[in-house]
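Chemist: Below: sequence and its predicted model.
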Amino acid sequence: MKHRLLKAAAAVVFTCAAFHVQAANPFTDVDTNSWAYQAVSKLSAENVVEGYPDGTFRGEKNISRYEVAQIIARLVARKDSLTADQQATVDKLAQSYRDDLANLGVRVTELEKKTGHTELITELRIQDVDRYGNIFKGHTEKDNELSARVRLNTITTVNDRSTVYGQLETFLGFSGNDVYSVNKYTYKGQNDYTQNAGYGEGEVHLNRLWTTYQFGPKQDTTGLPFGPSKNLIGIGQFPVKMGVTGYTYDGEFKGAFLNLGDYREGGHLTIAYGRATNINVEYTAPMMHGYTFSNQDVAGIAGSMAYAQALAAGQSQKYAEAVKEQTAATVAAGLSADPQTRATTAAKLMQQIQASGSDLASMASDLVPVLNGTDAFTLYPMGNKVQMAWGEDEDVPIAYASYIYKKPQHYEFHVYGMRAVGPVSHIAAAYGLAGQYYVTPMWNVHAEYVKNMRKLPLNNERPYSFNYGVAYGTADVLKAKSYSIGLDYIYSQAGTYFGGSTNDIADQYMGHVYKDWHDKHNVPAYFADKMDAVLDGTDNPNRNYGGAKFFLAKAAYVPMRGLIIEANYGFNAQDMGGKKMDNMFLLKATAYIK
């Protein structure tokens, strides 16, 4: 057996030496006209063989085990330059001469069970994008954000079955504006929010930390830089991407998961349970916590309702305007009077709203009086089904399952389902279908559909979203000069975007939040626009609010291994009510350093 291995080793050695070498003859006893001259000279230049102190090669001499081990050790050090077959031969030789290699102090990593070995991958991203306080045409308010994001990714091999993954993250701003992060703030109330520890300028927070255990038949992890890839149990804070594009959700879960199959190729089933830590709380807060309106807001609502009722009764517009003003003034006076009068006014108004059959009444079964001097009502869009207190843990509990079948660079198909748990289960219970297909090695198409089975009162519907697109090329950060260009169309109704999208432009279109709305901050457009329409009497059952439909052009280029440059452009965007949005441009460069 060892003789066969030595012959194979000779083939490896002479294959490595098959290139012409312009160098002086390293050995005095090797004729330049000899058939072995090129190979011996090449091996000497590569430091694979050294010869003897007197300058001779002694090719006719039998080689010792120690000398063979020296050659194998040098080949092991150069394995990355060998072919797969040659690497396999060197591995077999290393196994046969393991003790001799150990005596030489050589570590053959593929043959050892490494404990506590940690790989560090530094990820540096520079990004330039506009952040909007109002994204709609004619009212565009924005600030430019030039920022850096630094991530320190660690992969620790505990043993051949267990791996620990970690990610530390920090942001730096260069344009004088706060760097946006979906997890930056905890909201204590509508205008009361505090910055989370670790999310300030230059502060470091732990973004991911999870461990996996590979069960079943042991997997050969040779050539798998991220450890085992099939039949995994995991626990911690781990990444979750829904669908092919990740427009619906691409963030982290804090919990546990089970993966059956190999996530790299073929079919695999994933079941996960935990808290979705990248939920956009600014966008989802009204659905969870309700929204409190001042006395002035409520008086305006009452006046608008009286105006609509007068017109419906056949009164003139002038008369309806007078009724509107009188009603608003009466309600405002009642809400600012003594506690008994305020309570009576609030009770009557609540009865009128509930009995009116207006769209406002259909939004909620509960309008809760606050009556603390400046506020009158809290409106819960989900009625008594979802009434969470401010300051509660805003990471939404989620049960998630997906089945993915893929053949890399050919096709992949996804089917998945997610359901919020607890009170928020009344807001989200969705399923999705997604696929990608390579028509040719360069051209690929993809499509995705998401349906929320919960009927949301906001637009009185069970919302859905879809996207489809085409791309040419594949920008692989490990392949220099690779590139891709593509175009997507995204249609996302309010209630199908869960936050933490894979794309900052899509985030702002689908989850747009007004920085300032009346006297309140960070109010989602779907809610503010609805209430504006109710207040000014323009709301009607056929009008739709929130969401977005838009085109997204994307291009990426890898000038060198480990560096990718990307440009995105969002255009022809509008919300579901037809309000046009501003065009957006994003540019970023990401380097991976190992």
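Modeler: Received the coordinates, thanks.

Chemist: From here on, just use CA atoms for contacts and neighbour counts.
Modeler: OK.

Chemist: Starting from Ile235, give me the distance back to Lys71.
Modeler: Rather than Lys, residue 71 is Ile. 44 Å (C-alpha to C-alpha, to the nearest Å).

Chemist: try Asn177
Modeler: 36 Å.

Chemist: which ones are touching the most centrally placed residue in the chain?
Modeler: Centrality entry for the chain: nearest residue to the mean C-alpha point is Asp250, 2.9 Å, by C-alpha atoms, centre = their mean. Contact analysis of Asp250 by C-alpha atoms under 8 Å, 6 or more residues apart in numbering lists 239-242, 278, 499-502.

Chemist: mind redoing it with 6 Å?
Modeler: 240-241, 500-502 (C-alpha atoms under 6 Å, 6 or more residues apart in numbering).

Chemist: and Ala9, helix, strand or coil?
Modeler: helix (DSSP: H, G, I helix; E, B strand; the rest coil).

Chemist: just Ala256 next, same as before
Modeler: strand.

Chemist: what's the closest non-adjacent residue to it?
Modeler: Ile235 (4.2 Å; C-alpha to C-alpha, 6 or more residues apart in numbering).

Chemist: For that neighbour, give its distance to Gly290.
Modeler: 33 Å.

Chemist: Please identify which of those two sits among more neighbours.
Modeler: Shown here are Ile235 and Gly290; by other C-alpha atoms under 10 Å, Gly290 has more neighbours (24 against 20).

Chemist: The residue lying closest to that one once chain neighbours are set aside: neighbouring residues, count only.
Modeler: In space, and not counting its chain neighbours, Gly290 is closest to Tyr380: 4.2 Å by C-alpha to C-alpha, 6+ apart. As a burial measure, Tyr380 scores 24 neighbours (other C-alpha under 10 Å).

Chemist: Hmm, Tyr380 is touching His289, no?
Modeler: No. Using C-alpha atoms under 6 Å, Tyr380 is not in contact with His289, being 7.1 Å away.

Chemist: hang on, the earlier thing: give the full set of residues in contact with the residue nearest to Ala256.
Modeler: Contacts for Ile235 (C-alpha under 6 Å, 6+ apart) come out as 210-211, 255-256.

Chemist: Which of the helices or strands spans it?
Modeler: strand 230-241 (DSSP states H and E).

Chemist: then this one, side by side with the first:
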Amino acid sequence: MSHCLLKTTLAAAVFAAAAFTVSAANPFADVDDSSWAYQAVSQLSDQGVVDGYPDGTFRGDKNVSRYEMSRIIARLMAKENTLNASQKATVDKLAGEYADELKSPGVRVAELEKKTGHINTITELRVQDVPRYDNVYKDSKSKHDELSLRVRLNTIANVNDRTTVYSQLETYMSMNGKDVFQPNKYGYDSNGNRYERNGYGDGDFHMNRLWATYQFGPKQTDFTNRPFGPSKNLIGIGQFPVKMGVTGYTYDGQFKGIVAQFGDYVEGGHLTVAYGRATDINYDYTGPMMRGMKGLGKAILGSDQTKSLVTSLSTQIAQKALAAKGISPSTPGYSTYMKAAAAQAASTVTKTVMSAAQSSSTGSEMIKNIAQTAVGNNLMSPEDAKKLTEKLQSEYGNIADLYNPSNDTLYPMRSQGVEMNWNEDEDVPVAYASYIFRKPQQWEFHAYGMTAVGPVGKICRAYGFAGAYYVTPQWHVQGEFVKNVRRLPLNNERPYSFNYGLHYGTADVLKAGSYELGLDYIYSQAGTYFGGSSNDIVDQYMGHVYKNWKFQGQDMGRTPAYIADKLDAIANGTDSPEKNYGGAKFFLAKASFVPMRGLQIEADYGFNAKDMGGRKMDNMFMLRATAYIK
């Protein structure tokens, strides 16, 4: 990254943090951060007990009127379930002293406002600089720099003491004129043509999250000092966030559907079950596995090998046809006769091959039909046809049955019956369940399972385990394991992935000066990355997509590396059962620092990356700064 881009990133982040510092970190202009009363006054403001004066001051040296005191007492009474016995006794005594003032309509309304109808808004500004790869491999890398701003407008509305509505408007803006990557930015029409979805253009806002929850069972009263509503026993509907595991490397995105949670997600154990559609899917990566790759047959028939074969056959046919007419190489003008006869023969051969191809239902059947048709039309001898069949079967036999000649499309999961239309299930239907037990800053354990529903369920059904343990208050270790129980044909395996890491410190955006340093190792076989990760470096290593992959000289467009590399190896005769394609294994170094409350700066570095076949990938550096404005 250039120094200019680094300065731009930091400058934008500091500007955003400055806004946060004024509006959230210090609620009152006349209370200095170094004052002995700062922490207490800030906590009372955060909890809604005191709100200061309209000019933004606290006026700690001013006598409080009985009416103002009664408003404070009313708000404390509204939070009585969060007070200990001594605090309750004090509040009860004050309530008796100010009984007349507490009957005032203004005070009663103030108390009611703290119980219902409270709205919190948090604006999130993220500036990020990261390389974007058209080809991530070191021997042929191609990339550009992406400098972007992401804005998220979050609203949390406590409709009443059981019901909460959450929303998040989101937009991305390029800061250097380059297209900004978003996992679900593009869709595909029924013909496989790629298009940009509404609301995902540069600077366009889209609704990233919108869901409502209802807290059932015994009423929860210990959440009033947090802006996020109840945390125990929830049912919800809408578009809500789902993060798999501790890191979210496998999937960290949104579901659109319903969710039920039993237990408290803040501390202790809770069970979550959800059903809906995963909306943060990288369709360029997942689409070909579900919807196939169109145009491969045309590429094969238009390849140099096929052209050479057609030319050879055409020449033989033309020579035989001219000899039958008594025209020999010694005949005047023979080259002209030969050129015309060869062209006619080539046309006949091509039509015969195409007809045989399109009347077949599988690639293996197509190879057989071409040979039989060629013999039946006297285009080649039975001996030559046998040699041709053996040659084609040896080159394409292990993927031949995945190819549908009628629409010229290769379906990687065709043997399992997966042949989907391009506009079918772009937001993949998914059922998900997890159990998490958490003791904050001590340890946590995750167990989860998920399965795609419908045809995609034949591609993805997985379970996983994850955990973190604090060896000391500063040092903690973490690890995850994910297994896809579906056998995927390209590598003929049921893939798995794992990661583990060692971290020091904890970066808390609400604690100035906090920081975290960590190193993770990630091993992910192709088929265990589900399309939307929490980290842009992880996304590009595990789910790499070639921008313009060419097969047999024909441009096939955006193609996942795990499919493209396999087909290239088959076409080049270098494939073998021992070879493995796609996926990634690499190290990820991470550093986070909170220079002031509300601002977090992060730097990540991916290195020593290889795919499962040992092909080396480029190292990546990413810098981001995120500010939260309340």
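Modeler: Now that the structure is in, tell me what you want to look at. The model shown is predicted, which means the values in this text are computed figures rather than measured ones.

Chemist: returning to what we had before: now for the residue nearest to the centre of the first structure: what does it line up with in the second structure?
Modeler: Alignment note (TM-score structural alignment): Asp250 of the first structure maps to Asp252 of the second structure.

Chemist: Show me what the longest helix anywhere in the second structure is packed against.
Modeler: As assigned by DSSP state H, the longest helix anywhere in the second structure is helix 334-358. Applying 3 or more C-alpha pairs under 6 Å, 6 or more residues apart in numbering; DSSP states H and E, one finds that helix 334-358 of the second structure contacts helix 304-324, helix 363-376.

Chemist: what's the angle from that helix to helix 304-324?
Modeler: Calculated by axes from the mean of the first three to the mean of the last three C-alpha atoms, to 10 degrees, helix 334-358 of the second structure forms an angle of 130 degrees with helix 304-324.

Chemist: Count the residues that sit near the corresponding residue of the second structure for Lys520 of the first structure.
Modeler: Mapped onto the second structure by TM-score structural alignment, Lys520 of the first structure lines up with Met556. Neighbours of Met556 of the second structure under the rule other C-alpha under 10 Å: 19.

Chemist: all helices for the first structure, in order.
Modeler: Using DSSP H, helices in the first structure cover 2-16, 37-45, 65-77, 84-96, 98-103, 281-289, 295-312, 317-335, 339-356, 359-363, 504-510, 525-536.

Chemist: Figure out which of these is closest to Arg419 of the first structure.
Modeler: Counting by C-alpha to C-alpha, Arg419 of the first structure lies closest to helix 281-289 out of these; the figure is 15.2 Å.

Chemist: average distance between the closest one and the second structure?
Modeler: Helix 281-289 of the first structure, aligned to the second structure and superposed, deviates on average by 0.7 Å (mean C-alpha distance after the TM-score superposition for the first structure).

Chemist: Which part of the second structure matches that helix?
Modeler: The aligned range for helix 281-289 of the first structure in the second structure is 283-291, by TM-score structural alignment.

Chemist: roughly how far is the matching stretch from the heart of the chain?
Modeler: 14 Å (C-alpha atoms, centre = their mean, to the nearest Å).

Chemist: just stretch 320-328 of the first structure next, same as before
Modeler: With C-alpha atoms, centre = their mean as the basis, the mean position of stretch 320-328 of the first structure lies at 50 Å from the chain mean.

Chemist: re the thing from before, quick one: which of the contacts of Ile235 of the first structure is most hemmed in?
Modeler: Thr211 (21 neighbours).

Chemist: what's the spacing between the equivalent of that one over in the second structure and Lys185 of the second structure?
Modeler: Under the alignment (TM-score structural alignment), Thr211 of the first structure pairs with Ala212 in the second structure. Going from Ala212 of the second structure to Lys185 of the second structure by C-alpha to C-alpha gives 25 Å.

Chemist: Ok, Tyr251 of the second structure next?
Modeler: For Tyr251 of the second structure, the distance to Lys185 of the second structure equals 17 Å [C-alpha to C-alpha].

Chemist: For these two, indicate the residue with more neighbours.
Modeler: Tyr251 (23 against 18).

Chemist: and the aligned residue in the first structure for Thr472 of the second structure, how far is that from Tyr514 of the first structure?
Modeler: Counting by TM-score structural alignment, Thr472 of the second structure corresponds to Thr440 in the first structure. From Thr440 of the first structure over to Tyr514 of the first structure the distance is 43 Å, taken as C-alpha to C-alpha.

Chemist: With Leu93 of the first structure instead?
Modeler: Relative to Tyr514 of the first structure, and taking C-alpha to C-alpha, Leu93 of the first structure is found at 66 Å.

Chemist: now Met288 of the first structure
Modeler: As for Met288 of the first structure, its distance to Tyr514 of the first structure is 18 Å (criterion: C-alpha to C-alpha).

Chemist: Repeat that for Thr154 of the first structure.
Modeler: Thr154 of the first structure is 37 Å from Tyr514 of the first structure, by C-alpha to C-alpha.

Chemist: go on, Gly202 of the first structure?
Modeler: From Gly202 of the first structure to Tyr514 of the first structure the distance is 26 Å (C-alpha to C-alpha).

Chemist: Look at the two and report which has more neighbours.
Modeler: Between Gly202 of the first structure and Tyr514, counted using other C-alpha under 10 Å, the more crowded position is Tyr514 (22 against 15).

Chemist: Do I have it right that the more buried one meets Tyr132?
Modeler: No. Shown here, Tyr514 of the first structure and Tyr132 do not form a contact pair, counting by C-alpha under 6 Å, at 7.9 Å.

Chemist: Neighbours of Ala329 of the first structure, how many?
Modeler: Neighbours around Ala329 of the first structure, by other C-alpha under 10 Å: 16.

Chemist: Once you drop chain neighbours, what's closest to it?
Modeler: Excluding the flanking residues, the one nearest Ala329 of the first structure by C-alpha to C-alpha, 6+ apart is Ala299, at 7.1 Å.

Chemist: Might you report the residue contacts of the closest residue to Gln441 of the second structure other than its chain neighbours?
Modeler: The spatially closest residue to Gln441 of the second structure, leaving aside those adjacent along the chain, is Tyr470, at 6.5 Å (C-alpha to C-alpha, 6+ apart). Tyr470 of the second structure makes contacts with 442-443, 476, as judged by C-alpha under 6 Å, 6+ apart.

Chemist: Buried subset of these as a PyMOL selection?
Modeler: In PyMOL, a selection of the buried entries from those looks like this (16 or more other C-alpha atoms under 10 Å):
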select buried, resi 443+476
